[in-house]
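Trainee: would you be able to build a 3D model of this:
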Amino acid sequence: MTAAVLAAAPPRPAHRDPRILRWLGAYTASTVGDSVYHLALSWTAVSSGSPAQAGLVMAVSAVPRALLMLGGGVVADRFGPRRVVILSDAVRCLVVLALAALVLATTPALWTLAAVALVFGVLDALFLPAVGALPARMAPRDQLARVQGMRGLGQRAGAVLGAPLGGLVVALGGPGAAFAAAGLLFALSLPLLLGLRLNPLPAESGTEGRKNTALGDLADGLRYLRGHRVLGPLVIVIALSDLGFVGPLNVGLALLSDQRGWGASGIGWVLAGFGTGAAASSLLLGVKGRVPRAGAVLGGTMVLGAVSVGALAHTPLLPVAVLLALSVGLLAGLSGALAGALLQTECDPAYLGRVSAVASLCSLGLAPLSFPVTGAAIGLWGPGPVFVASAAVCALAGAYGLLVPALRRAELPK
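Mentor: Got it, this is the predicted structure:
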């Protein structure tokens, strides 16, 4: 009788599952370490060369990340996401600690910093698809939306805590100490990851028993994505929304703040508003666990968020801009979390590394290409028309999602 009761008991929610909490702790530590590393790298590069050379060092990692991301998805599906994440974090830890020792001993050449950035780009191409494939191997399908919300909180923690922590350590001990702190944060994630045990793939999963080459696995994954009624359109929505969104947030905001006379503190307040809204949406999904009519809500919040993006460039008042940024963070954060949750729940776990790689490539590989275009366009026409054009692309993403019946009707599991 006791065994029957235990068998019938519902699975524990994600926020009470020790496996999910270990994974979240490891992910958050790694994310904070990543923020500390990037701040220390940029500071060291600026101190060792010209601003243009520093920008080149910071941009180096984007090349292998974009070129190798799809291959990273194949590696995650072929060798298992847990193994790939552990290996990536272990190598990052060793590389950063070695760089910390070098910086503490001498002033590194710019080519050394560029080489480290290049290695990190390769590791990101492996790490990001594997991280995207992990939740579906740990949590039941009805908990994956909650896990996605918890992951969003981990990302916000990395953005909010990492940069101030890195700046404090640089101020107190210099960039060498900051690199050491980043390495220790990567090291902190390793015992948590080593304790993870993943659920086995279902016997009917798409790649079970196949003997494809790596290129065959990649082609198989792309065919699966293209033929899926929800995932194919969903990736298009993710690509369009990121293409329209990241330019104004990362480049346009600084130019807008300068034109309005808000200064650096104004940028900080607007970014704080965005971050607060994004964290609130992640917390909502993490606590609630499910949003009814997820596909329709995804498209609708993208369209509404686009309105706030367009309005941001047309207000002269900083408090109003902060409120608009708060609404952008809330709406874009919710649509992003829902997109991630639908990707997790709709995808066969055997293909999740490759599908996550395509989504990550759109967000982190292709969308940043809009940065120089956004800057040049604002220089020619000012922030108003450029923000409106970017908002139109975001609105197009939401409208497309609403016009595709399978995506509009997509639901998260109960």
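
Trainee: please make it C-alpha for all contacts and neighbour counts, starting now.
Mentor: Noted.

Trainee: tally of neighbours for the nearest residue to residue 393 once chain neighbours are set aside?
Mentor: Spatial nearest neighbour of residue 393, excluding adjacent residues (C-alpha to C-alpha, 6 or more residues apart in numbering): residue 244 at 5.1 Å. When counting by other C-alpha atoms under 10 Å, one arrives at 27 neighbours for residue 244.

Trainee: residue 244 and residue 396 touch, don't they?
Mentor: No: with contacts counted by C-alpha atoms under 8 Å, residue 244 stays clear of residue 396, the gap being 9.3 Å.

Trainee: to compare against the first, here's the next sequence to fold:
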Amino acid sequence: MTATVMAPAATQAHRDPNVLRWLGAYACSMLGDNVYYLALSWAAVQAGTPSQAGAVMAVSAVPRALLMLGGGVIADRLGPRRVVIGSDAARCAAVLAVAALLALTRPGLWPLALLALVFGTVDAVFMPAVGALPARITSPDQLARVQGMRGLAIRFASVVGAPLGGLVVAVGGAATAFGVAGLLIAAFLPLLVAVRVRPLPADDTSDETSDDTSGAEDGEDGAGAAGSRRATAWGDLAAGLRYLRGHRVLGPLMLVIALGDFGFVGPLNVGLTLLADHRGWGASGMGWVLAGFGTGAGAASLLLAVRGRLPYAALVAAGAILAGSVAIGALAYVPTLAGAVGVALAVGLLAGLSGAMCGALLQTQADPAYHGRVTAVSGLVSLGLAPLSMPFAAAAIGAWGLRPVFVVSAAVCGLGGVVTLCFRDLRRAELPA
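Mentor: Take a look at the predicted model:
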């Protein structure tokens, strides 16, 4: 497939038709994902025991974590747009096949487990490519705005997707819900095919490539990807890890992201559930707290989408991380539901702002030839390793109570802000004007 090469962006991202096509495609895909996960959990509960359903839901996490780094290599070797289109087509086909199977027979849990396995495997390739794509569709000075627009798309999908999935399951059952999810994922494809991408600059090659790699097989990949085909996949992976380790901004920035994820995931997931139960707020109260967090995160995304660029990006991220860590610790000490919703709103706003700043710095500081691998490492930390903190958080809460665990988690998050301030090159990092 030949991609169309685009000239440098002449308009702001929120007015650029090319970026808006990408945003529409991304929103459709995320909406389909939300409907898919709800349909999968419902079908698994109906077909087996609660423990079996839990196992089915966890199946996709294993290949995603194990194969994520390889997915980053594939995205950089073949080009993110091509990889996103191919992997999304595979996800769509798998979901629609299971929808047809459930509509015709009652096969039990095995097709659901197989679907989860396939989905997780393809996600390991899809997610790094999706993360690498924004830098190839707009100019560097618009990446912060694109991060905000992407955050709004995620919030839209989470708010609309779950109710839509529940409605479709209630009306037509799991088979219909899988069908709707597949169609939403399929709607991603024509929009993305119409998205134009930038070629890699001629000097954006990995350290395994030589100077005679000027010819690429198509305009999407450019010299960097063509040259990287001369190296092995393992060589490309090793080169990407060396690149991250030696980069004066990206190396410490990845540590900041890891600290934030490890400190944040436990309290927001396990800890919040136990806090709502301990305070007597119930499931509805927990829903209100989560709504507060989502509203704050959405406000941060909207701010970036409108403003586009904030000066002193790394310092803004450090300040938001430090203030947000205080808010996370305070959440365990708030006695009333209204107060907890207010604190969660602040947590969402600050975490959304720091996350968007870190994401934009990751995009703008990385050499385009390494975007897939850099995104893969970030995704592995956030989606593969950070969730492992949840059982430890639950065990710690059982042993020492809610407040000490929330305070420790807040301290871990706060270390990310300290790391940002301690590394001079990261502290001085700015987004392109």
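
Trainee: superposed, what's their TM-score?
Mentor: Once superposed, chain against chain, the TM-score is 0.96 (TM-score structural alignment, normalised by the length of the first structure); 407 aligned residues with a C-alpha RMSD of 1.2 Å.

Trainee: contact partners for the equivalent of the residue nearest to residue 393 of the first structure over in the second structure?
Mentor: Using TM-score structural alignment as the criterion, residue 244 of the first structure maps onto residue 263 of the second structure. By C-alpha atoms under 8 Å, 6 or more residues apart in numbering, residue 263 of the second structure lies in contact with 408-413.

Trainee: of those, which is the most crowded?
Mentor: Using other C-alpha under 10 Å as the neighbour test, these are led by residue 413, with 29 neighbours.

Trainee: which helix or strand contains that residue?
Mentor: Using DSSP states H and E, residue 413 of the second structure falls within helix 402-422.

Trainee: what span of the first structure is that helix aligned with?
Mentor: Alignment of helix 402-422 of the second structure against the first structure: residues 383-403, by TM-score structural alignment.

Trainee: mean deviation, that stretch versus the second structure?
Mentor: By mean C-alpha distance after the TM-score superposition for the first structure, the fitted stretch 383-403 of the first structure averages 1.0 Å away from its aligned residues in the second structure.

Trainee: list the buried residues in that stretch.
Mentor: Along stretch 383-403 of the first structure, these residues count as buried under the neighbour rule (16 or more other C-alpha atoms under 10 Å): 383-384, 386-402.

Trainee: also stretch 252-263 of the second structure?
Mentor: Taking 16+ other C-alpha under 10 Å as the neighbour-count basis, stretch 252-263 of the second structure is seen to contain the buried residues 252-263.

Trainee: with the residues you listed in mind, which one is nearest to residue 383 of the second structure?
Mentor: Within those, proximity to residue 383 of the second structure (C-alpha to C-alpha) peaks at residue 261, which comes in at 9.0 Å.

Trainee: so what's the residue count around residue 128 of the first structure?
Mentor: Per other C-alpha under 10 Å, the neighbour tally for residue 128 of the first structure reads 25.

Trainee: is it in contact with residue 357, as I believe?
Mentor: Yes: when contacts are counted by C-alpha under 8 Å, residue 128 of the first structure is listed as touching residue 357 (7.2 Å).

Trainee: next SSE downstream of the helix or strand containing the match of residue 244 of the first structure?
Mentor: Following DSSP H and E, one finds residue 263 of the second structure within helix 250-266. Counting by DSSP H and E, the next helix or strand C-terminal to helix 250-266 of the second structure is helix 272-279.

Trainee: whereabouts in the first structure does that next one align?
Mentor: Helix 272-279 of the second structure corresponds to residues 253-260 in the first structure, going by TM-score structural alignment.

Trainee: how big is the offset of that stretch relative to the second structure?
Mentor: So stretch 253-260 of the first structure averages 0.8 Å relative to the second structure (mean C-alpha distance after the TM-score superposition for the first structure).

Trainee: tell me which residues of that stretch are tucked away?
Mentor: Along stretch 253-260 of the first structure, these residues count as buried under the neighbour rule (16+ other C-alpha under 10 Å): 253-257.

Trainee: now stretch 109-119 of the second structure
Mentor: By neighbour count, and taking 16+ other C-alpha under 10 Å as the criterion, the buried residues in stretch 109-119 of the second structure are 109, 111-119.

Trainee: nearest spatial neighbour of residue 410 of the first structure, skipping sequence neighbours?
Mentor: What sits nearest to residue 410 of the first structure in space, not counting adjacent residues and going by C-alpha to C-alpha, 6+ apart, is residue 295, at 4.8 Å.

Trainee: so what does the one you found match up with in the second structure?
Mentor: Residue correspondence to the second structure (TM-score structural alignment): residue 295 of the first structure is matched to residue 314.
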